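Asker: give me coordinates for this.
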Amino acid sequence: MLSQRKNCDKVFIGSIDQGTTSTRFLIFDNDGVLVTSHQLEFDQIYPQPGWIEHDPIDLIKSVNKCMIEAVRKFEMMGYEASAIKTIGVTNQRETVLVWDKNTGKALYNALVWCDTRTAPTVKKLRTKEGSHKVAHMCGLPLATYFAGVKLRWLIENVSEVRDAIKEERAMFGTVDSWILYNLTGGKDGGVHVTDISNASRTMFVNLETQAWDDWLLEFFEVPRHVLPKIVSSSEHYGDMASGPLQGVPIQGCLGDQQAAMVGQKCFSQGQAKCTYGTGAFLLFNTGESHVTSKNGLLSTILYKLGPDAPVIYALEGSVAVAGSAVKWLQNNIGLIKSEKDIGKLAAQVDDTGGVYFVTALSGLFAPYWRDDARGTIVGLTNFTNKRHIARATLEAVCFSTRAIIDAMRNDALVPLQILKVDGGLSNADTAMQIQSDVLGIEVERPAMRETTALGAAFAAGLAAGIWKSTDELTKLTVNAHDTFEPKIDEKKRNKKYKEWEAAVERSYDWTRVVGNDDSESDEDEDDEKAH
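Answerer: Below is the predicted model of the structure:
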């Protein structure tokens, strides 16, 4: 039989990748090679402007369906399901659920990480005594993004949640907790845990102690009894309670951006990865040192690969506009017909002809933090054509990425060794060559782009003994990669970046020019600039 013919020495690892718009189950072998996968999208719920929810049942159903279909494909390829020895989980971070431990049912839809209904909650929290201490303790600013303020909103606005907390039957968790609870039995013995990387996104964890912090819990008025147990990112949490992989241990868990770092093998201090999606998301490994940013970056826990392993920290930064700038050229301006055209068009010229495009379409994020900035194109002449604009758009992403990385270097005082990249825009060779030129270091792009799911698989495989150490993972060479090396000298690189910074300055203050009341005082304007 075919299944017997393929019943070799290889072992396999399953990986659940539960994202914002879809869920996937992927199966890797012990060389880190992707064997097969299945993906399902699920509904996004928009009750009001700015509100984004997920049906908790949809999340679990999509996980189970993807697992069933991926295992079916795996068996059709001639393998046996019993060859899958362990499972890892990676998830959309900061999305929040509360459920009833007696019934196992969610008490409200999941509040998605990008939901902004908590803006009034954040405003109120900022007025509380001691609010200035929060970011220093947990590494995260008071913002709608993070899980803690979402739980606070649920407590204040959903009576079912409030009653369940009073009666001590409420269970709080991010998506990893919800998945692990349900897959290990739900109300019939399911575990209530969260890994340290996800826990660090709640605002309830003290980065120094790596534990739930009594002061932070008191500040957010959250009782400790609703919280899951914090576990490492690589250990045995429980076994699959049902389905085609019943009895298989779940042994890895990481938030999605941290999982991508592990999948990219960024195990050394000074290594960084950038995921180019709608925006660009950067993480910088700071090793066992917790770094408090002075440049508007986030401090977070990267991973803890085993109960007795050290905690590894990271700095995070995000570029607001990356792939969305390309979409803007396509949909709003009609400059390109497809996102894939951007690289081809930009490659038709050697430079931008002196054009710089500051893509501040909704202000500038770190390290500038200027919500008064707006999109600005400077340097236009009779010589300028659409190819120059296309290239200037890619350069904007790369210059913005350098600004974040420079901030990370200044915070961490550690030289950047290499930038590993993934995400949609990384597929454009021209963009990645520009990125290498702008940074003056190598940019490495893996041939196998499923780095997030691979990171969860690595975490599970380490706990299962499939791999003995991160050194062994680093030596895996089956996944080829493309390397882009700088092709311009330091003098030209610095000159271009200086010109970029001058262009950025010209994008400032535009919201004060257009649409503002002239009666606003200069003093108020200066205060707002400083903020």
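
Asker: contacts and neighbour counts: CA atoms only from here.
Answerer: Will do.

Asker: grab the nearest non-local neighbour of Leu26.
Answerer: Spatially, and ignoring its direct neighbours in sequence, Leu26 is nearest to Ser37 (4.2 Å; C-alpha to C-alpha, 6 or more residues apart in numbering).

Asker: secondary structure class for Glu505?
Answerer: Under DSSP: H, G, I helix; E, B strand; the rest coil, the three-state class of Glu505 is helix.

Asker: what secondary structure does the residue nearest to Leu26 sit in?
Answerer: strand.

Asker: which parts of the stretch 251-400 of the chain are helices?
Answerer: All helices of the stretch 251-400 of the chain, identified by DSSP state H, counting those that start in this stretch, fall at 256-263, 323-328, 341-346, 386-412.

Asker: in the longest one, which residues are buried?
Answerer: To tie it back to what came earlier, the one meant is helix 386-412. Neighbour-count burial for helix 386-412 flags 387-409, 411-412 (criterion: 16 or more other C-alpha atoms under 10 Å).

Asker: now for Gly317, how many residues are close by?
Answerer: By other C-alpha atoms under 10 Å, 26 other residues sit near Gly317.

Asker: rewinding a little: can you tell me which of the helices of the stretch 251-400 of the chain comes nearest to Thr202?
Answerer: helix 256-263 (14.6 Å; C-alpha to C-alpha).

Asker: another one to check against the first:
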Amino acid sequence: MSTRDRLLAIDVGTQSVRALVFDRHGTLHARIQSHIEPPYHAPEPGYAEQQASVFWDAIVAACKALHREHPDMGARIAGMALTAQRATSVFLDADDQPIGPAISWLDQRRATEVPALPRLWRTLFAVLGLTGTIDSFQRAAPANWRAAHTPEAHRRTRRAVLLSGYLVHRLTGVWRDSVSAQVGYLPFDYKRRRWASRFDWKWRAVAIARDQLPELVEPGEPLGMLTDGAARALGLAPGLGVFSAGADKACEVLGCGAIDAQTACVSLGTTATINTCRSVYREVTRFVPAYPAAVPGYFTDEIQIYRGFWLVSWFKQEFALDTVDAAAREQRAAEALLDERIAPIGPGSDGLVVLPTWSPGVRIPGPEARGAIIGFTDTHTRAHVYRAILEGLAFALREGRERIEKRTHGPITCLRVSGGGSQSDQAMQILADVFGLPAERAHTHETSGLGAAINTAVGLGWYADHAAAVQAMVHAGAHFVPNPLAIAAYDTIYRDVFRGLYARLKPVFCRIRTTFGTQAD
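Answerer: Below is the predicted model:
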């Protein structure tokens, strides 16, 4: 067998970059993490930005550390792929140099002026009740903010790409990106998996020209080869093949093996999501597109809780620093100690309920979104709040499941769970109990990286297609069986308390927004 029997996946997150090495069976052989500190800068309220070169430097640092720890690994790499955070925008000049920092997916700034749409489109959107949605889309588009607020920089822009496209160019010297990475405020045709036709309204809605965008490549196809300069920087062979993979969430779904409509990938990450994958394009939320999967011709039906397991980080920072310190002294994860403290508390956290709508979603929840914790009594402790957060996220994901099932007329019968939160046994058990379904943890928590590696394996011809690669490279992890008594308790809480809670609180949230404005304001 050739000594080139390893696959390199680069996973570019918000807080770190990971260099991951897998074999053809999906086994993780090496993992190097390079942290990004701080994850972003906020020069003004609502801003979230980072120098694009910081991500490249983190890739270089991770690969150098990989070679230090595994000196023989570079010679064994057969191919590589990159997966990255979605919707982080990079704008470059004619010399391919970034013009200002990358605008992060976390950014909340809004354009005060946006391109005017033709009257015909405005009338159609008004009839469909979409005027507010389209206006929100236009004001959230980074290109429109730049056109309105930094016009000179906007005029100098030669390239408008997502972070993944910028990094692919640093690797290969060509302006290409994965079809599956195009999730953002771009003139993209999600149904046809390509840039929108020249007659599409998005070209009038967003201040981006067609020649500023990269060429799109389907997952598993080659993007190019490592340039000599990139190869030297990363310690890899010049000419090494770089293959198209997709955005982090798309690769996560693939890395969980959730490539049929009955299997849901639940991601307990910073943004919590529930996804199913199918070959038919269908919008499970009206006028919100299905995203391109990391499999050619497939789409993911996605429901997001924007501030998902971010809530756990928020809770630890604001209310549990002593627990974090105690865990560090014991050389344990803080979540492990928190799991122990919530284990004696029964389903429902003794009547404490968290509504995890800390931030607006895509149409649902709306721009007035606020979170809520209700049901406090003098018996509740921090442990109750923590458990209620886990339960609130599980309830919100169950709502997403029901929306997907209603729209697609098909049941979800299996849960594959990934993301940092999946390492918590209590979170896994709560999810199984709230859904009333067995919940299976992925065999590796590096599922986004595994999805990228699967695309590399297909691109190298190691497997005939993605289904064959998934069968060989994705394996079952820990299995959590729902408790019948807990199922009944959670079903009552969900139906009688949680479901409809947002609708009941919405008028209050709207009054708060009127009084205090939004973070972006």
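
Asker: take the helices of the stretch 251-400 of the first structure and lay them out in TSV including distance to Phe458 of the first structure.
Answerer: Shown next, in TSV, are these (distance: least, C-alpha to C-alpha, whole Å):
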stretch	distance to Phe458 of the first structure
helix 256-263	7
helix 323-328	28
helix 341-346	33
helix 386-412	26
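
Asker: in the stretch 401-521 of the second structure, which spans are helices?
Answerer: All helices of the stretch 401-521 of the second structure, identified by DSSP H, counting those that start in this stretch, fall at 425-435, 447-459, 466-473, 484-493, 501-516.

Asker: so which of these is nearest Ala247 of the second structure?
Answerer: Per C-alpha to C-alpha, nearest to Ala247 of the second structure of the helices of the stretch 401-521 of the second structure: helix 447-459, 8.4 Å.

Asker: ok, average deviation of that closest one from the first structure?
Answerer: Helix 447-459 of the second structure, aligned to the first structure and superposed, deviates on average by 0.9 Å (mean C-alpha distance after the TM-score superposition for the first structure).

Asker: where in the first structure does that helix fall?
Answerer: Aligning helix 447-459 of the second structure against the first structure (TM-score structural alignment) gives residues 451-463.

Asker: mind listing residues that contact that stretch?
Answerer: 13-17, 26, 28, 32, 86-90, 233-236, 250-254, 256-264, 305-306, 422, 467-469, 473 (C-alpha atoms under 8 Å, 6 or more residues apart in numbering).

Asker: what is the burial count for Arg504 of the second structure?
Answerer: Neighbours of Arg504 of the second structure (other C-alpha under 10 Å): 10.

Asker: ok now do it, which residues does it touch?
Answerer: Going by C-alpha under 8 Å, 6+ apart, Arg504 of the second structure touches no other residue.

Asker: check the one 5 residues further on too.
Answerer: With contact set as C-alpha under 8 Å, 6+ apart, Phe509 of the second structure has these partners: 368-370.

Asker: among the residues you listed, pick out the one closest to Asn275 of the second structure, please.
Answerer: Ala369 (22.2 Å).

Asker: wait, the closest one sits on Pro356?
Answerer: No. The criterion here is C-alpha atoms under 8 Å, and Ala369 of the second structure misses it with Pro356 at 9.7 Å.

Asker: who's more crowded, those two?
Answerer: Set Ala369 of the second structure next to Pro356 and count neighbours by other C-alpha under 10 Å: Pro356 wins out with 27 against 23.

Asker: burial count for the closest residue to the more buried one other than its chain neighbours?
Answerer: Once flanking residues are discounted, Pro356 of the second structure sits nearest to Gly371: 5.3 Å by C-alpha to C-alpha, 6+ apart. Residues near Gly371 of the second structure, counting by other C-alpha under 10 Å, number 15.

Asker: please identify which of the helices of the stretch 251-400 of the first structure is closest to Ser436 of the first structure.
Answerer: Evaluated over those, closeness to Ser436 of the first structure peaks at helix 386-412, with 8.5 Å, by C-alpha to C-alpha.
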